[in-house]
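> Fold the following for me, if possible:
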Amino acid sequence: MLYGSEILTAAQMRAIESEAMDSGEVTGLTLMERAGAAIAGQIRLRWPKPGQATVLCGPGNNGGDGYAIARLLAQAGWSLRVLGLDNTPGANAAEMKRRWLETGPIAPLTESELHDSPASDVFIDAIFGTGLTRPPEGRIAAVLHKLGRMTGGSSRASLVTVDCPSGLCMDSGRWLGSGNGGKGAGPVPLEAALTVAFDSPKPGHLLDQGPAACGKLVIADIGLRRWREDGRPPSLSAIWPEFPIPDRRICSIRERARAVLDKGISAKGPAGHKYSYGHALIVAGASGHGGAARLTARAALRSGAGLVTICPPHPALSEHAGYPDALMRRGLDHAAGLQAILTDPRISALCIGPGCGVDRAVTFLPAVLEQPRPCVLDADALTALARSPDWPRALSGHHVLTPHGGEFARLFPDLAAKLGETSARGPAFSRVDATREAARRCGAVILLKGPDTVIAAPDGRACIHSAFDVPWLATAGSGDVLAGLITGFLARGLAPMEAAAFGAFVHARAARRFGPGLIADDLPEQLPGVFRDLGL
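Purely as a prediction, here's the structure:
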């Protein structure tokens, strides 16, 4: 499998827990104790010297986890203050509450009581977890706002969250009750130092505001693997996440990269020649606009494609006469000329869009789309595509579209508008929902770019690549390099979904390897080192 960890929605997680408990082999109380032990253990690893903690316990099972955490930390020598609600929770949470009361008292979960806990080193949010479907209101909302002020910014106190920060939709990464795609301040501006979730990451851990809100994410094993692994391939995955996963469904990054060797990404064998490893064609634009297409071509070369040809208009050929010398150049002025070039069966993938010019893209798109070859449509090609009202009918499973948010809005205005709506209830409409629906409508693979890149195929498969840790990747030309990587991998023989996923992964790895100060020209030069690091 090309991807990393399987991602579960909140509903899927609840179903797995229910199936495990219905089997009679594990009880809800056992799962709650394991969850509490996992979080208490992570806290002790991060803060080895016992300190003072305040645990905020909600009305349901998340609160039960909180009472278990408090008891286990107290046993390890921590000073605890526990705030909870005067309610009767479910049986398992009630038992955890009773066990805590044998250790210490429970103060009311109010803003004023929280205000009386300024000396705490760690605050633990166990109020609402994965399954929250409406924004926190009233007294609880006031408590969460206070908690955000006490643990945010320059505060010395750290926030640890159980499952997720309370109020965050775990299917979308959006703060419930917020508009603008969940990208505003949000009704509950929590920023955790550590979030511990169970069994599998959820979409909201990786999407939109999730990474910033959750901080360091740890996925804890609480013994549900048997009921999760039912032999069905996951419909949503993370691309090789950097956070640790506690079982062998995730192997090392090197081993995961080696999973693509049979698709031709490995080092070239002695029996091959340049055409054995693919010929990629890049349609370039007029004079003065060649830089983007050259970045794309350089990335396609560095991806391991055996041959890459860049095709500008004849008057612009001289602009492409310099580095790299390995790049082939061929003048291309008319659609008929492209059709003639594409009679060569050795051309195995195309890219149109970077630096092409919208009018030129309009001219060449019909010749490109009538071909059965894999093709990446990026930048100006996407704008040109959106000009035709019947454009989805022209696409197929051979095509990969790589829009940023603005281009996605031109192609799918209704989906983009839905992402910007206020989410009064969960699960909120997410970037995964939007990208999946877009891929289904047009029958092509869609890669929606961003720090939380989402890739979806027409059959519903999707994956998330979170690159919030490399903000320097947001630089002019970065997307052109990504388009070139995907084109090169398509030329090498990867299927469109796999080429897009592997391209996104390698792209971010190259940026991490270089570090701050990156410009797009640096990315292709990092690729040999990335491949060596991966053992390819």
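
> Please make it C-alpha for all contacts and neighbour counts, starting now.
OK.

> My understanding was that residue 511 contacts residue 473; is that so?
Yes. Using Cα atoms under 8 Å, residue 511 is in contact with residue 473, at 6.2 Å.

> So for those two, which residues contact both of them?
Contact with both residue 511 and residue 473 is made by residues residue 518, according to Cα atoms under 8 Å, 6 or more residues apart in numbering.

> Contacts made by stretch 36-52 with the rest, please.
The contact list for stretch 36-52 (Cα under 8 Å, 6+ apart) reads 65-69, 72-73, 76-81, 119-122, 162, 196, 220-222.

> for stretch 309-329, that is, sorry about that
Identification of contacts with stretch 309-329 by Cα under 8 Å, 6+ apart yields 279-288, 290, 293-294, 297-298, 301, 307-308, 330-333.

> out of those residues, which are buried?
For these, a burial check counting by 16 or more other Cα atoms under 10 Å picks out 279-287, 290, 293-294, 297-298, 301, 307-308, 330-333.

> Distance-wise, check the residue of the chain most remote from its centre relative to residue 370.
Distance from the centre of the chain peaks at residue 102, with 42.9 Å (Cα atoms, centre = their mean). Residue 102 sits 73 Å away from residue 370, going by Cα to Cα, to the nearest Å.

> Please identify the buried residues of stretch 124-139?
Within stretch 124-139, the residues that count as buried by 16+ other Cα under 10 Å are 124-136.

> how about the residues you listed in TSV, adding secondary structure and distance to residue 201?
Shown next, in TSV, are the buried residues of stretch 124-139 (DSSP: H, G, I helix; E, B strand; the rest coil; distance: Cα to Cα, whole Å):
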residue	secondary structure	distance to residue 201
124	strand	19
125	strand	18
126	strand	17
127	coil	19
128	coil	17
129	coil	13
130	coil	11
131	coil	14
132	coil	16
133	coil	18
134	coil	21
135	coil	21
136	coil	23
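
> so which of those would you say is closest to residue 4?
Minimum distance to residue 4 across those is 21.1 Å, recorded for residue 130 (Cα to Cα).

> isn't residue 457 right up against residue 441?
No. At 10.4 Å, residue 457 does not count as touching residue 441 under the criterion of Cα under 8 Å.

> Comparing those two, which shows the higher neighbour count?
residue 457 (25 against 14; other Cα atoms under 10 Å).

> show me the contacts for that one.
436, 439-440, 443-446, 497.

> Could you list every helix and strand in contact with the helix or strand harbouring residue 512?
Assessed by DSSP states H and E, residue 512 sits inside helix 496-514. Secondary-structure packing of helix 496-514 (3 or more Cα pairs under 8 Å, 6 or more residues apart in numbering; DSSP states H and E): strand 399-401, strand 445-448, strand 452-456, strand 462-466, helix 478-492, helix 522-533.

> Let's compare: structure for the following, please.
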Amino acid sequence: MRTAYSVETVRAAERELMARLPEGALMQRAAAGLAAVCAGLLRRRRGRVYGARVVLLVGPGDNGGDALYAGARLARRGAAVTAVPMDPERMHAGGLAALRAAGGRAAGTLPQRADLVVDGLLGIGGRGGLRPAAAALVERIPPGVPVVAVDLPSGVDADTGEVAGPAVTAEVTVTFGAYKPGLLIDPGASRAGALHLVDIGLELPEPEVEALQHADVAGLLPEPTASSDKYRRGVVGIVAGSAQYPGAAVLAVAGALRGGAGAVRYVGPAADSVLARHPETLIGPGRVQAWVIGPGLGEGRAGEVADLLAQDTAVLVDADGLRGLDPAVLRARTAPTLLTPHAGEAAALLGVSRESVEAGRLAAVRRLAERYGAAVLLKGSTTLVASAGGRPVRVNPTGTPWLATAGSGDVLSGLAGSLLAGGLSGADAGAVGAYLHGLAARRTGGPLLAQQVAEALPAAWRDATHP
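Here you go, the predicted model:
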């Protein structure tokens, strides 16, 4: 499990550790890790550290101090290191002295040529975008030069991933002690590049955000036993499709059939289309362990959604089924409920603009989970899964931009609904479903069709359970 912690939590852990260490020891640990990653990048790109031209963008705080001490280590290995401060009067005194003692220098402007730029402007303390002096330095980074961000790309909000104005786009981010949510959640995640975590000895509580790995998914996936039959493995019901959108039903069933349930039951007007593609499907009402309702449902079928929500059965609600949901009805339910909106649908459920949801995805998914008392899977460039009650939000680490294609969400709904029928909680079904869905898309490559994602799900399941 990859875990992420808020700035407040990290700062508190740092204070506790610093009280037990000699002054400056924590910064030296961070600088050593940063320098090692920079040296490795230089060796891969140019074969050696000696003679490399390294530029440090230096802010006034500890982030700038980390960069300066790391620069001193690189200078001692023969790199030509130049520090360019955001504010020359507020550079970290100890770090600057160490850099100069190692043969590095400070300059008022960025050199025109560089092999590596180290972003030590703001780090995790920055809020509200870059100030003009910092933005001016970022704009002058030579094109094509790799950037290593110190703890967090400057201009990215560490707690949310929000980007307000100009921000650094790093090839590598070296973060200290713990991952921060903004490194895992877009738009900040897309600015962070490859992540390297430097362990500096922090003792941390429960995380605010977590991302599943293969082993976590394998531990959650339902596996049949020798005594299993199709009913004990779970039956998932699909209420989807319409005369206008019969394909949504076909794709939702395709995802459900490959999601581990013992049987899939379809109820709706697209039965002929479903049977033509998936003859394994049961047709018509019957007993199920979970329902999926909404993909391609069309208008005027809110009564079907209300009927399912009134049952004491797990329900996944997607797409057209999300229209007009009553928070009081969902909060009164005792059976698992999973909502799977995209940003536009989430905006409608919250009564806000789509732009505000996209800009603050973490806050939006938490608000949805608390307002509706349900697990919520917020689809998008970073898929997030939240549940009511303050548990960590899960960030999906798999996927590809090629998933932005018609019908892929229908496949995900069927898959997650099948996992619900197999006994997973709403949050687990959403997180595991998103993980497998993303793995399947990666296997398919692109451009891809939603049906191809469904067909690749068994291979993605095997990837996660037998890496």
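
> Work out the TM-score between the chains.
The TM-score (TM-score structural alignment, normalised by the length of structure 2) is 0.92; 459 aligned residues with a Cα RMSD of 2.2 Å.

> Can you give me the buried ones in the helix holding residue 512 of structure 1?
Buried-residue list, helix 496-514 of structure 1, by 16+ other Cα under 10 Å: 496-513.

> longest helix anywhere in structure 2?
helix 25-46 (DSSP state H).

> Need the nearest residue in space to residue 201 of structure 2, chain neighbours excluded.
Spatially, and ignoring its direct neighbours in sequence, residue 201 of structure 2 is nearest to residue 177 (6.6 Å; Cα to Cα, 6 or more residues apart in numbering).

> who's in contact with the one you found?
Taking Cα under 8 Å, 6+ apart as the test, what residue 177 of structure 2 contacts is 10, 197-202.

> ok, now residue 207 of structure 1?
Residue 207 of structure 1 is in contact with 172-174, 430-431, 452, 464, 466, counting by Cα under 8 Å, 6+ apart.

> Aligned to it, what sits in structure 2?
In structure 2, the residue paired with residue 207 of structure 1 is residue 185, using TM-score structural alignment.

> how close does that match get to residue 381 of structure 2?
The span separating residue 185 of structure 2 from residue 381 of structure 2 equals 9 Å under the rule Cα to Cα.

> Counterpart of residue 447 of structure 2 over in structure 1?
So, by TM-score structural alignment, residue 447 of structure 2 is matched to residue 517.

> pretty sure that match contacts residue 472?
Yes. With contacts defined as Cα under 8 Å, residue 517 of structure 1 counts as touching residue 472 at a distance of 6.9 Å.

> So between these two, which is more surrounded?
Of the pair residue 517 of structure 1 and residue 472, residue 472 is the one with more neighbours under other Cα under 10 Å, namely 17 against 10.

> Run the angle between the helix holding residue 512 of structure 1 and helix 522-533 for me.
Helix 496-514 of structure 1 runs at 100 degrees relative to helix 522-533, counting by axes from the mean of the first three to the mean of the last three Cα atoms, to 10 degrees.

> how close does helix 496-514 of structure 1 sit to structure 2?
On superposition with structure 2, the mean distance recorded for helix 496-514 of structure 1 (mean Cα distance after the TM-score superposition for structure 1) is 0.8 Å.

> Need the contact partners of that helix.
Under the criterion Cα under 8 Å, 6+ apart, residues 2-3, 239-240, 374, 397-400, 445, 447, 453, 455-457, 463, 465, 467, 470, 472-473, 481-482, 485-487, 489-490, 518, 522-524, 526-527, 530 lie in contact with helix 496-514 of structure 1.

> Distance to residue 24 of structure 1 added to the buried residues of stretch 124-139 of structure 1, as a markdown table?
Listed next are the buried residues of stretch 124-139 of structure 1 as a markdown table, based on distance: Cα to Cα, whole Å:
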| residue | distance to residue 24 of structure 1 |
| --- | --- |
| 124 | 31 |
| 125 | 30 |
| 126 | 27 |
| 127 | 28 |
| 128 | 26 |
| 129 | 24 |
| 130 | 24 |
| 131 | 23 |
| 132 | 27 |
| 133 | 29 |
| 134 | 32 |
| 135 | 34 |
| 136 | 34 |
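
> Check these against residue 270 of structure 1 and report the nearest one.
Each of these was checked against residue 270 of structure 1 using Cα to Cα; the closest is residue 130, at 52.1 Å.

> Could you pull up the residues touching whichever residue in structure 2 pairs up with that closest one?
Matched by TM-score structural alignment, residue 130 of structure 1 corresponds to residue 124 in structure 2. By Cα under 8 Å, 6+ apart, the contact list for residue 124 of structure 2 reads 7, 151-152, 157-158.

> Just among those, which is most surrounded?
Busiest of the contacts of residue 124 of structure 2 [other Cα under 10 Å] is residue 152, holding 36 neighbours.

> That one -> structure 1?
In structure 1, the residue equivalent to residue 152 of structure 2 is residue 164, according to TM-score structural alignment.

> which residue packs closest to residue 73 of structure 1, ignoring adjacent ones?
Distances taken as Cα to Cα, 6+ apart put residue 40 closest to residue 73 of structure 1, at 6.1 Å, once the chain neighbours are dropped.

> And the one you found, how far from residue 55 of structure 1?
11 Å.

> which of these two has more neighbours?
A side-by-side neighbour count of residue 40 of structure 1 and residue 55, using other Cα under 10 Å, places residue 55 first with 27 against 22.

> list the buried ones in the helix or strand hosting the more buried one?
Assessed by DSSP H and E, residue 55 of structure 1 sits inside strand 52-57. Buried residues in strand 52-57 of structure 1, counted by 16+ other Cα under 10 Å: 52-57.

> Stretch 402-417 of structure 2 too?
For stretch 402-417 of structure 2, the neighbour count (16+ other Cα under 10 Å) marks 402-403, 407-417 as buried.

> could those residues go into a markdown table alongside distance to residue 145 of structure 2?
Formatted as a markdown table, the buried residues of stretch 402-417 of structure 2 follow (distance: Cα to Cα, whole Å):
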| residue | distance to residue 145 of structure 2 |
| --- | --- |
| 402 | 28 |
| 403 | 30 |
| 407 | 39 |
| 408 | 36 |
| 409 | 38 |
| 410 | 41 |
| 411 | 40 |
| 412 | 39 |
| 413 | 42 |
| 414 | 44 |
| 415 | 42 |
| 416 | 42 |
| 417 | 46 |
